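# sequence unknown, structure follows:
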């Protein structure tokens, strides 16, 4: 299980698994430190996410908001939507599609 986050301009491409085991690779998460005012998280190649991954995502959204950066989620997998529905946080997710 691995997680890769590659930056191309204002888009962060997530590949692999976003879970409690892979999150430590990106702790602390510094890719937003020099971000512009709008960043897209592209989950097209995300294979799996768990509740720890969802919590991490919500934390990044909060940190970005504090810095005046907006995040849009693109190609959101059904698994993430299901987790967000079960935990009643879906309204907090800025989903573009």
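Noted; the coordinates are in hand. All values derive from a computational prediction rather than experimental measurement.
# okay, CA-based contacts and neighbour counts for the rest of this
Will do.
# same for the longest helix along the chain, what does it pack against?
Looking across the chain with DSSP state H, the single longest helix is helix 51-67. Other helices and strands packing on helix 51-67, by 3 or more Cα pairs under 8 Å, 6 or more residues apart in numbering; DSSP states H and E, are strand 70-74, helix 78-86.
# second one coming, line it up with the first:
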């Protein structure tokens, strides 16, 4: 009896939405960041907010301190998290905390 090949990329191991998404783009084509984000958004099929990870090769040596790269990004709509402040105080300090917005 011939042995069956089990390949993780067979049609039965992925759903039809995944197969349609894979068939709709070419991995060899280089896209601009805005085009890539638009393509990912058009292929989104999940029932939750999907995320995109970005890896950038900067060509710096992490062992050299003068080449370190650090930074932060402010998202245009914020992070979606609400800031909450908890204060453990009594008497006058509690009133001041409430007046300050805690």
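Noted; the coordinates are in hand. Predicted model, so just to flag it, every value in this text is computed and none were measured.
# And the TM-score between them?
TM-score of the superposed chains, computed with TM-score structural alignment, normalised by the length of structure 1, equals 0.24; 35 aligned residues with a Cα RMSD of 3.5 Å.
# how about the longest helix of structure 1: buried residues?
Neighbour counts over helix 51-67 of structure 1 (16 or more other Cα atoms under 10 Å) mark 53-54, 56-57, 61-62, 64 as buried.
# from those residues, which is closest to residue 42 of structure 1?
Of all the buried residues of helix 51-67 of structure 1, residue 42 of structure 1 sits closest to residue 57, with 12.3 Å by Cα to Cα.
# could you measure the closest one against residue 83 of structure 1, distance?
12 Å (Cα to Cα, to the nearest Å).
# which neighbours do the two share?
Common contacts of residue 57 of structure 1 and residue 83 (Cα atoms under 8 Å, 6 or more residues apart in numbering): none found.
# tell me the contacts of residue 11 of structure 1?
39-42.
# on that earlier part again, the helices and strands packed on helix 51-67 of structure 1 into TSV, with extra columns for mean neighbour count and distance to residue 14 of structure 1?
Shown next, in TSV, are the helices and strands packed on helix 51-67 of structure 1 (neighbours: other Cα atoms under 10 Å; distance: least, Cα to Cα, whole Å):
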stretch	mean neighbour count	distance to residue 14 of structure 1
strand 70-74	19	10
helix 78-86	14	13
